[in-house]
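Student: structure for this input, please:
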Amino acid sequence: MLSSSYQGDVEALQEAVHAARICRDKLSQVRIRSGNIRSATTGTDPESETLRTLHKLEDTMTALFVQLDELRNRVLSPMTRLHDELLQEIFVYCVDVRVPHPNAWLQWDTFDPVILTHVCHQWRTVALNTPVLWSKITLQAVSRSHQTLFDPWHDTILSQDDPTFPQSRRRYNEFIRRAKTCGLRVKLNFIDETPEYERRLTNEFCRLAQCNEIISLRLFTAKKSDDNISTCLEFILPRLQKLEIYQVAPPLTDLDPPDQSITCDKLLSKEWPRLRQLEFRGISLPTRVPLVHAPLPNLRTLKIILTRGVSDNISKLFKFIGLCNTSLERLDVCCGWDWQIEPDTEMALYLPRIEQLELSLGSNPLISILQRIRAPSLKSLGVRPTRGAEESSAAPAVVSALEVFIGSSRCRLETACILGISVIAWKKLAELSPDIRSMTVHLSTAYFSANEEVINLTDDPLQFSKLEEIHDQSELTEQSLRMLLSFVQSRRRLFAGGAMVRPIRCISLRSAQARRAPETQQGWSAIQKELADLIEELIIGPVKWNKATGVWTQWEGSTDEEGPLAVLDHSW
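Tutor: Below is the predicted model:
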C-alpha cells in the first residue's frame, strides 16, 4: 500500500515538473515589457500594493528629472533671442559710445545706428522704433572730409554745390523722421563759414527748432556769428537742457564793437528754466548779476574754460556760481594763468549739493578759491595747479589752502586728483581724508624739480587703507614701476595677514615706451607683467590688459595721446 502510494506521488511530481519546464520554455520566447509586468500585479495582497506604490514613485521621479533637465537647459544654454525691451535698452546705452576706428588707432568714431539695421529683422525693427538712436543731428555748411570721416551718419552738408548734397539731405530728413517726438541733440558749427552759409544754417536751425524739441545744443562759434547765435537761442530757451558753447574768436580789441562777441551777460539776460548742464569756452564771465530773476534755477553741471585775454577775476566767478549754488552738483573751472586777486577776502561761497569739483588754475586763483568755498557733500576733488616758474614755491600755500577747504567743508572724499603738489599734499590728504578709494598723482621724478620731494608709496603702505585705484599721470620710469609693484605686493601681504587695508585693484599708467631702448622696454614689460598678475585691471595709455583673453584691448576712457606704442609689441 505504501509502496504503490509513494510511486503515484513520484509520477505526479514528475508530471508537474515536466509541465513547468514546458511553460518556462514558452514564456522565454515571449518579449514581455515592464508595463506588462506592472499591470500583472493586480493582486490585493500587501506585496502587490507596495509594488504599485513603488512604481508610481518611480514614474514621478522620472518626470521630475525630465523637468529638471529642461529648466537647466533654459538657464545654462545660450539664448537665441533677446526680448525687444532688453535689446532696446542695449541700443540706447550705445548712443553715446565711441568705437575704435578700423584704420586709425587713436581715432574714435561716433556710434553708427544704421549698422544695427543690417544685422537681422528683429534688430532692424527695434532700432527703427527707438527714436533716441536717431536724435543726433550735425549742422554745418561746408563739407569737411576729416570730420565726415569720424561722423559719417550725423553730418548734414548744406552746400547745394556739393555732389553729396542730395544723399546727405535724404539722410538728414530720415533721421529727423525716425527721432519722432524724442528731443534732438544738435551740433551747430558756425566756424569758418561765409555769411551766406551762416544765414542758411540759422534758417535751417530755426526751422528744425519749430518742428522738433531740441534738448541739447553744442555750438561752435566765432565772434562774427553772434547775431545768428542769438537768433538760434531764442527758439530753444524754454526747453533746452544742455548747452555747450565753444567760441574760438580772438579776444575783443579796441576796433571791435563791444556787442559783437557773445558774453555771459547776453546769455543771462534770458531765463533758462530747464537747463541742467552748461559748458562754455572763450566767453567772458558776467559783469553784472540779474536782479529780476534767477536764470539758472535747475543747473546741475557747470564747466568754465577761460581763455587768455579775457578780463576775469574771482569776484566775477563767484557771482556767476552764486546764481546756481543751491542746485549745482559738479563744477569745473579751467584757466591757464593767474588772475588778479582782489583785496576783498570776506566773500565766501557755500555749495551744499556739489559732489564733484575740478580746478585747473594758477596758484593764486587756486588758493583764493579753495579758501572761500565750502562743499560738505563733496566726494570727488581734482586740483591741477598750472606749472610755472614760481609754482614750486607756491606748493606749500596750495596745500595749506587745501587743508582749510577740506577741514572747513568736513567732506568725505572718495576720489582725489592731486597733481603737481608732490608728497606734501599726499601726507596731508592721508590725515584729512583717509577713506579715499581712487587717487590720481604724479609718481615720477621727471615731473618735479630737483629740490622737490616725490611721493614714495612704500614709505607707509597703511596710508589710505581703502585705496583701490592708482592713476599715475607722470612720465613712465622704471623707478615708478618698481615702486608700484612693491606697493601692490605690500598691500596684498597686509590684506592676507588680516590688516584693515584693501588690496590695489586697478592701476593706470601713461604710455611712453616707444622712446626707450629695446632693452629698457623689455625690463618694463616684465614689471608690467608682474603687476598685471597681481591686480584686476592694468591700463597703459589707451589700452587695457584683458586677463581673461590674454590680449590688449582699446580703452575709451584714456586721455593719453601717445597711443599704445611699444606696449603692444611684446606678448605676455
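
Student: going forward, measure contacts and count neighbours with C-alpha atoms only.
Tutor: OK.

Student: quick one, strands of the stretch 301-450 of the chain?
Tutor: Ranges of strands in the stretch 301-450 of the chain, per DSSP state E, counting those that start in this stretch, are 301-306, 330-335, 349-350, 356-360, 373-374, 380-383, 415-418, 438-441.

Student: wait, doesn't Arg274 sit right on Ile236?
Tutor: No. Using C-alpha atoms under 8 Å, Arg274 is not in contact with Ile236, being 10.5 Å away.

Student: second input sequence below; structure requested for side-by-side comparison:
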Amino acid sequence: MGRNPNQAQLTAGKSSQAHTQFSSYPPEVLSEIFIQCLPTYSAAPAAARAPMLLTTICKDWREIALSTPHLWSTFILSVDLVKTKDGCSLIRLFDTWLARGGTCPLTMVINGVSSGLRAEHSLPASFISALSRSSSRWHDVNLMLPLADFYRLQANEGLPQLRRLSIKATANTAPLEESESPFPPLNLFSHAPLLEDVSLEYGFILSNVTLPLHQLTYFDSRASTTVIAHYLEVFRKALGLIEIRLDVHNVERWGLSVPVQSNVKSINLRSSLMGENTSLNVLDSLTCPELETLVISGLIPMLSEPLLRFLPRSSPPAAQPFH
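Tutor: Coordinates of the predicted model:
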C-alpha cells in the first residue's frame, strides 16, 4: 500500500524544521544530544541508526558526529568466519569505527559466527590485529570467538580499562572434562587491574583461563562442567565476590571446606538436570553470613539436605528461619 504524498511532505517538513532548530545550538550541545540518540543497548552498525544516521543529515552534523568519540565507543559486530576476508568491507568498517572512537573506553560484543556446516574457521589476521590494537580501550567486552582465536589476540599495552568480561568459545573447543587440553591456559586477561565482573561460557573454566580472581565482585560460570576444582578455586581465591552464578551438574560431595564468603549477597545455581539434588552438594562447602538472595533453577530442592544445612548458617543472624 503506497504512502500518502501529503503525509510524506508533512513528515519532510517537520524534519526540516527540527533540523533548522537544532542547527542553531552550539556544537557541544549538539554533541550531547547526539549521544542521547544512541540505542539504549549496544547495537550493530546500521545506516538507519545513530550514530551513522547522524552523519547523513548535513555537513555540520556529520562533522560534529565524527568529532564526538563517545558516539563510536559502543557497538555489536557479528563476523562471519567463512565469508569475512582480509580487506573486506566489514573489516574496513571495524577499523573506521575504532578510529572514530579515539581513546574512549569500548563497550562491544564481537560474535564470530559460521555460515558453513563446519566451524573450523578463524577470524582474518587483519581483524585480530585491529581488535588487539584496541585492547587498551576494552571496558565492557563480550567475545564469542573460536577458541584458537583467543590465543591470537594480544594486549601489548595491557587491559587498563577492562571492568566487565564475557568470553565464549564457538569452535576449536576440546571437551572440558579432558585432562589434557590442546591449548595452554589463556593468560590474556591475567593483568587487568580494574576487572571485577567475569562471565565464563562454553569452552572456558579456570583450568584454561587465568583471571585475577582476588579482585572479582561478580562471577558467572555457564560451563557445563563437573570439575570440582573449578568451583573450589573460585571460592578459595575470589573472597571479594558479592554475586555468584554457577551452572552445577552432578557435583559430588566435596568433603573440603572453603573460606567463609563474608561478602556474598547473591547466589544463583542452575542445572539442566531436573530433580538432581546431588548438584546442590556445592552448598555443603559454603557459608555466606551476609546472603540476601538464593536462586535455584532447574532443580527440585525442597528435600535437599545440603540446602537445609546451608540456609541456617548462611542467613543473616537476625533472620534465621530454620532451626
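
Student: let me see the TM-score of these two.
Tutor: Taking TM-score structural alignment, normalised by the length of the second structure as the basis, the two superposed chains have a TM-score of 0.66; 283 aligned residues with a C-alpha RMSD of 4.3 Å.

Student: just to revisit the earlier point, now tabulate the strands of the stretch 301-450 of the first structure in TSV and tack on mean neighbour count and distance to Met483 of the first structure.
Tutor: As requested, the strands of the stretch 301-450 of the first structure are arranged in TSV below (neighbours: other C-alpha atoms under 10 Å; distance: least, C-alpha to C-alpha, whole Å):
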stretch	mean neighbour count	distance to Met483 of the first structure
strand 301-306	19	35
strand 330-335	18	32
strand 349-350	16	40
strand 356-360	20	28
strand 373-374	20	35
strand 380-383	20	24
strand 415-418	21	19
strand 438-441	21	14
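
Student: tabulate those in TSV, adding columns for distance to Leu64 of the first structure.
Tutor: Output for the strands of the stretch 301-450 of the first structure, formatted as TSV (distance: least, C-alpha to C-alpha, whole Å):
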stretch	distance to Leu64 of the first structure
strand 301-306	58
strand 330-335	57
strand 349-350	66
strand 356-360	56
strand 373-374	65
strand 380-383	55
strand 415-418	53
strand 438-441	51
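
Student: can you tell which of these is closest to Glu198 of the first structure?
Tutor: strand 301-306 (25.3 Å; C-alpha to C-alpha).

Student: and the closest one against the second structure, how far off on average?
Tutor: For strand 301-306 of the first structure, the mean deviation from the second structure after alignment is 1.2 Å (mean C-alpha distance after the TM-score superposition for the first structure).

Student: show me what that strand is packed up against.
Tutor: strand 277-281, strand 330-335 (3 or more C-alpha pairs under 8 Å, 6 or more residues apart in numbering; DSSP states H and E).

Student: Provide the aligned range in the second structure for that strand.
Tutor: Aligned using TM-score structural alignment, strand 301-306 of the first structure spans residues 218-223 in the second structure.

Student: just the buried residues of the strand or helix carrying Asp60 of the second structure, please?
Tutor: Using DSSP states H and E, Asp60 of the second structure falls within helix 59-66. Applying a neighbour-count criterion of 16 or more other C-alpha atoms under 10 Å, one finds 61-62, 64-66 buried in helix 59-66 of the second structure.

Student: check which residues of stretch 5-15 of the second structure are buried.
Tutor: If you call a residue buried by 16+ other C-alpha under 10 Å, then stretch 5-15 of the second structure has no buried ones at all.

Student: what does it correspond to over in the first structure?
Tutor: By TM-score structural alignment, stretch 5-15 of the second structure lines up with nothing in the first structure.

Student: now do that stretch: distance to the chain's middle.
Tutor: Its chain's C-alpha centre and that of stretch 5-15 of the second structure lie 42 Å apart, by C-alpha atoms, centre = their mean, to the nearest Å.

Student: please apply the same query to stretch 17-30 of the first structure.
Tutor: 83 Å.
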